[in-house]
Structures are given as structure tokens and as C-alpha cells.
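1. From the sequence below, what's the structure:
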Amino acid sequence: MTSYPNASWEPLDVSSPDLEAQLSTIVKKHGPVDVLINNAGFSIGGVLENTLLDLIRDQYETNIFGAIRTMQAVIPHMRTNSNGVIVNISSATFWMPPPGVSVYASTKFALEGLSAALASELAPFGIRVLIAQPGGMQTAFAGPEKAGKQLVPLPDEYKGTPAEFVMKFVESEKGKDTDPKKAARAIVNEVLEPTVVGGNKLVRLQLGSEVTGALKGAVDFLLLLSLPDLLHKLIQIILGILSLPLFALHPSNGMVNIIDRITSCPHI
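-> Sure thing, here's the model as predicted:
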């Protein structure tokens, strides 16, 4: 915080029932909120089977309901001013959710769905909703000092499964290739100078190689699922049972080209 002497730091507890009062104090002191970035969150590592419901509720309380509270508090101000940007921090797990972090992944899926719908809901009022999707960050988010309250002991029955591999990977802190300062800068740049795709402002901002890799993996998986149907159509065409225009033979290729063009240029 000392790196930004011109900034003013105010306490804001997203899980507090007094959130609106806290925000009201900030607005009176500094003026209307132009940009809201929902970055508060933590991750539970462990299989769903033996994760306590109270811990799951804590996860949702911060990752989902905290974001909802802050948005409900600032939207009236933004709507009145017909201006504002809401940035919700999602995760690379949205594209390829790994075993061992099922609860955390579910909160990010919920946040993604909420944000995507909200983008259309608030557009008539001049409010933009941006979903930032970071990969592994060089922070203490899943570091050893937090492992005690974030990692649920793995049952013996899950030893040797992909869930164990993922949990060990998380504990090792490997795969954290993204500089959080670069990620923050990319978000700020996107807020100030929006990327326009097909006449619309960008909704999802990928941050780092991990998320672009996960996105490509998700696309490859979808293409794999479509292969049997495509093969069936090709057989019908060969037999003369079905006649399709040429472009219909390549619906997936266009998707791959678009995805490759996007993911080959990660924002950081």
C-alpha cells in the first residue's frame, strides 16, 4: 500500500451486514464510485465429499455473496450517473475446472453466470460489467501460511487420484506464472480503454498463459464431443443421403481460428 502514496485506503468488509453503511461513508468522503473491482475471495482445496458445509458456506459468503453485496450497494449510484464499470475477478478454473477444488470452481461458475447476465441487465444504464479470468498468480493466495484453513485433508480413498495430484500441485505453489502487477495493469487498461469485439465491449478478459491454455483445452474438448456427429454427417454426404453447403463442413474450424486468434495474444 505504501507504493501508492496518492491513494486513499478505506476498510471494506464484503461479508459485513454493515457494508452499505461502510460504502456510504466512502462515497460521502470521496464521491461516487466509478469502478468497482470485486477481488475479495479465497479458495478451498479438497474433495467435496468431506468438505464441511460451514466451510462451503464461508466460501460462498465471500466469493459470491460478498460480490453481490458490493454490487447492490454501488449499482444505484452508477445507474443514477449513467456510468460505471464493475469488474468481477473470476478464474481460469471456469474453462477447465480441476478435481480437488470443486467448491472454489463452483463459486467462480456462479460469479461468471451472474456477471454475464448482469452485463446485459445493466447495459441500458451505461454500466459495463467485465469478467477478469486470471491464471496462477505470484501471490500468497494458496501459500503455505494459508494452507491450514484452505486445504481439507484428503481421504485415503482418494489417494492416487487426480484430486490428490491437483492438491499437491496447489500446495507446491507451482504454475504461478503471472505477475499480479501486470494483471492489475491489464485490468486498469481494459477499464480505461475497452477492447471492442464485433461492435461490443469485451466481456471476458483472460490474464496469463494458464487461462489461455485452459480455454484452448475447453475448445478442444468441445470439438472432440462434436466429432461423432460430424463424422455421421460426412458419411451421409458420401452416401448421398444428405447434401450440405461447403461451409457447413467446417463449423468447428471457424471456432478454432477465432479462439486461436484470441488466445495466441494473452493480455499479459
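2. only C-alpha atoms for contact and neighbour calcs from this point on.
-> Noted.
3. quick one: contacts of the longest strand anywhere in the chain?
-> Ranked by residue count under DSSP state E, the longest strand found in the chain is strand 127-134. Outside strand 127-134, the residues that touch it by C-alpha atoms under 8 Å, 6 or more residues apart in numbering are 78-79, 82-92, 112, 115-116, 118-119, 122, 183, 187, 202-208, 210-211.
4. show me where this protein has strands.
-> Under DSSP E, the chain gives strands at 35-38, 84-89, 127-134, 196-197, 200-201, 204-207.
5. which of these sits most buried?
-> Counting by mean count of other C-alpha atoms under 10 Å, strand 127-134 has the highest mean neighbour count of these, with a mean of 25.
6. tilt between that one and strand 84-89?
-> Between strand 127-134 and strand 84-89, the angle comes out at 20 degrees (axes from the mean of the first three to the mean of the last three C-alpha atoms, to 10 degrees).
7. what separates strand 127-134 from the chain centre, distance-wise?
-> 8 Å (C-alpha atoms, centre = their mean, to the nearest Å).
8. now the other sequence, so there's something to compare against:
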Amino acid sequence: MNQEKIWFITGVSGGLGRSIARQAALSGDIVIGTLRKEEQIEEFSQVVPGKTYGVLLDVNEHAQIKGVIDAAILKFGRIDVLVNNAGYGLFGAVEEVSMEEARLQMETNFFGALAVTQAVLPLMRKQQGGHIVQISSQAGFRSAPGLGLYNASKFALEGFSEALALEAAHLNIKVTIVEPGPFRTSWAGNSSKRSADVIEDYASVAGKLITTINGYSGKQPNDPEKGANVIVEIVRSENPPLRLPLGPEAHEAIKNKLRSVADDINTWESKAMNTAF
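-> Sure thing, here's the model as predicted:
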């Protein structure tokens, strides 16, 4: 458990990805972090000199992923922990979001994470071990007005990750889905995108929540460094959870969803169960 681990983290230019990288490196591990701009690489490599290594990769460029991972394996021999963190928030009511905007959201948040996961799995199978950490969101478990397509991208991430946890457990490959609430990153600000179309009929519901989210950017109640510390701790634990809600708001949101689902099931159970021939 105390052996030096090799981490591969996507999207380390800032936010939770940068915090996870820093905390893992400070704990003694080696971190390979992906960035989309050449000028960011050296700066990241100096976060914890000798422990953090920046590499150029856009997770939407699937053809480049294998080469980057192969280079990491050539240099370090293995990858023990994959963290799929790269992503962004798309804001807009379901009707407001164009098909192009929706596809771009799914490309980064879902297909990008899927492609990197698939590229790392052959190595982890060969190693007979590894840990895949998927950075989802409380929005990957509970939907909210104005976030429908972001919800969809994270629900999809969680869906294949749950299946992967079942498929790979016998290979000693662990999966953890991290579901943060509001952390003080740029997710709600300049890292997010708003649908080009805005429909006045949704202003009092979706529009209101989007304005609230944008307004608390930089003022969120949770510290990314503390969240990162929890993630590093669960990676070092013998029995990491499949799900890790992060922060009190995420815990409350998920518990409310579970209560709502239970209420629906219980209310309609007698009729819904009466379906046999």
C-alpha cells in the first residue's frame, strides 16, 4: 500500500485535477498530467519537481491517446492510477441546447473518458491491478434544471463505470466514481459554456439556476485541496468505494434523490409489480 504509485491524470491545468495531482505528488507518488497547451507543460512539471510530469493531450483526439500512454509506460514502467478528470459544464435547458453543443459535451465528458479508460485497461489487465478514478459530479447522480446535457454526460460516465467495476474486479482493477458538489474551481465560471440559444420561457427555472451557479464561481464552499486529499486516501485504501460523494452538498443531493426514488417505488409498487402473465 505504501509503494510509490504512478498516476495518469487528465486535465491538470487547474481545478480539482491540479489539486489531485499536487496532493498525490506531495504524498510521494509520480504524476503524469495531461494538458492541451504546450506552454502549460513545463509549469505543471514544476508543481512538485521530480514528481509531476506534464504531457500534451486533448482527450478528444482519440488517435493520440495510445501514443501518450505508451510513452508514459516506457518511461515509468506502469500506470497504477488513472484519473479521468478532463471535462467541462454545459449550461442550458434541454430545449435550448443544440445537437452540436450536446455532442461536444458528450465527446469530452463521456467519449474522452471512455477512450482513455479503454487505452489504459490492457496495461492494468497485464499488471493484474490498477485503480480507475472517474471524476463525475453530484450532477452525475441527480439532475438539475439547466444542466440536462451535463447531467447526461456524467450519467453516461457513471453507467459504464459501474459496469466496468463488475467486469474488472477479478483482475484486481478497482473503480471509484467521485461525485463532487460545489468546489472552488473555475467550473462554474470561465470553464463552463452556455448554450447559444436562450428561451425566455425557461428563465425562471433553468435560467435562474444557471445565474446562481455562475454567481458563486470563486465562492464555492469546498476546498479542492481537501477534496484531493480524500481521493488520494481512498486510492491508498484496501477497500475503496465504488462511489465517493464529495462535500456535504453532494451528500445531501444524493440522499434526497434516493429518498425521491424510494417514494416513487413505494407509492406505485402494488400496481407496477402486477405485470405477470
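9. rewinding a little: nearest to Ile235 of structure 1, out of the strands of structure 1?
-> The closest of the strands of structure 1 to Ile235 of structure 1 is strand 196-197. By C-alpha to C-alpha, the value is 36.5 Å.
10. For the longest helix seen in structure 2, buried residues please.
-> Ranked by number of residues, the top helix in structure 2 under DSSP state H is helix 248-272. Within helix 248-272 of structure 2, the residues scored as buried using 16 or more other C-alpha atoms under 10 Å are 249-251, 253-254.
11. what about it, distance to the chain center?
-> That offset, for helix 248-272 of structure 2, works out to 24 Å (C-alpha atoms, centre = their mean).
12. and if you look at stretch 100-107 of structure 2?
-> Using C-alpha atoms, centre = their mean, the offset of stretch 100-107 of structure 2 from its chain centre is 16 Å.
13. okay, that stretch sits on what stretch of structure 1?
-> Mapped onto structure 1 with TM-score structural alignment as the criterion, stretch 100-107 of structure 2 occupies residues 54-61.
14. how close does stretch 151-158 of structure 2 sit to structure 1?
-> Here the mean offset of stretch 151-158 of structure 2 against structure 1 after fitting is 0.5 Å, by mean C-alpha distance after the TM-score superposition for structure 1.
15. Just the residues contacting that stretch, thanks.
-> Contact with stretch 151-158 of structure 2 is made by 105-106, 109-110, 113-114, 134, 136-137, 139-144, 177, as judged by C-alpha under 8 Å, 6+ apart.
16. Quickly note the distance from Val198 of structure 2 to Tyr150 of structure 2.
-> Remark: distance between Val198 of structure 2 and Tyr150 of structure 2 (C-alpha to C-alpha, to the nearest Å) = 16 Å.
17. Have a look at these two and say which one is more surrounded.
-> Tyr150 (26 against 15; other C-alpha atoms under 10 Å).
18. and the more buried one, what does it touch?
-> So Tyr150 of structure 2 contacts 89-91, 105, 139 (C-alpha under 8 Å, 6+ apart).
19. burial count for whatever residue of structure 2 lines up with Phe94 of structure 1?
-> Matched by TM-score structural alignment, Phe94 of structure 1 corresponds to Gly140 in structure 2. Using other C-alpha under 10 Å, Gly140 of structure 2 has 23 neighbouring residues.
20. which residues does Gly140 of structure 2 contact?
-> Taking C-alpha under 8 Å, 6+ apart, one finds 151-155, 157-158, 179 in contact with Gly140 of structure 2.
21. Which members of these are the farthest-apart pair?
-> Ala152 and Glu179 (14.2 Å).
22. Any chance of a markdown table for the strands of structure 1, columns distance to Thr2 of structure 1?
-> Shown next, in a markdown table, are those (distance: least, C-alpha to C-alpha, whole Å):
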| stretch | distance to Thr2 of structure 1 |
| --- | --- |
| strand 35-38 | 20 |
| strand 84-89 | 24 |
| strand 127-134 | 25 |
| strand 196-197 | 35 |
| strand 200-201 | 33 |
| strand 204-207 | 25 |
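23. before we move on, back to that, so where is the longest strand of structure 1 in structure 2?
-> With TM-score structural alignment as the criterion, strand 127-134 of structure 1 aligns to 173-180.
24. ok, average deviation of the longest strand of structure 1 from structure 2?
-> Counting by mean C-alpha distance after the TM-score superposition for structure 1, strand 127-134 of structure 1 comes out at 0.7 Å.
25. Roughly how far does Leu16 of structure 2 sit from Gly207 of structure 2?
-> Counting by C-alpha to C-alpha, the gap from Leu16 of structure 2 to Gly207 of structure 2 is 26 Å.
26. Only the buried residues of stretch 73-88 of structure 2, if you could.
-> Per 16+ other C-alpha under 10 Å, stretch 73-88 of structure 2 contains these buried residues: 78-88.
27. Could you single out the nearest of these to Thr34 of structure 2?
-> Checking the buried residues of stretch 73-88 of structure 2 one by one against Thr34 of structure 2 (C-alpha to C-alpha), the nearest turns out to be Ala86, at 8.7 Å.
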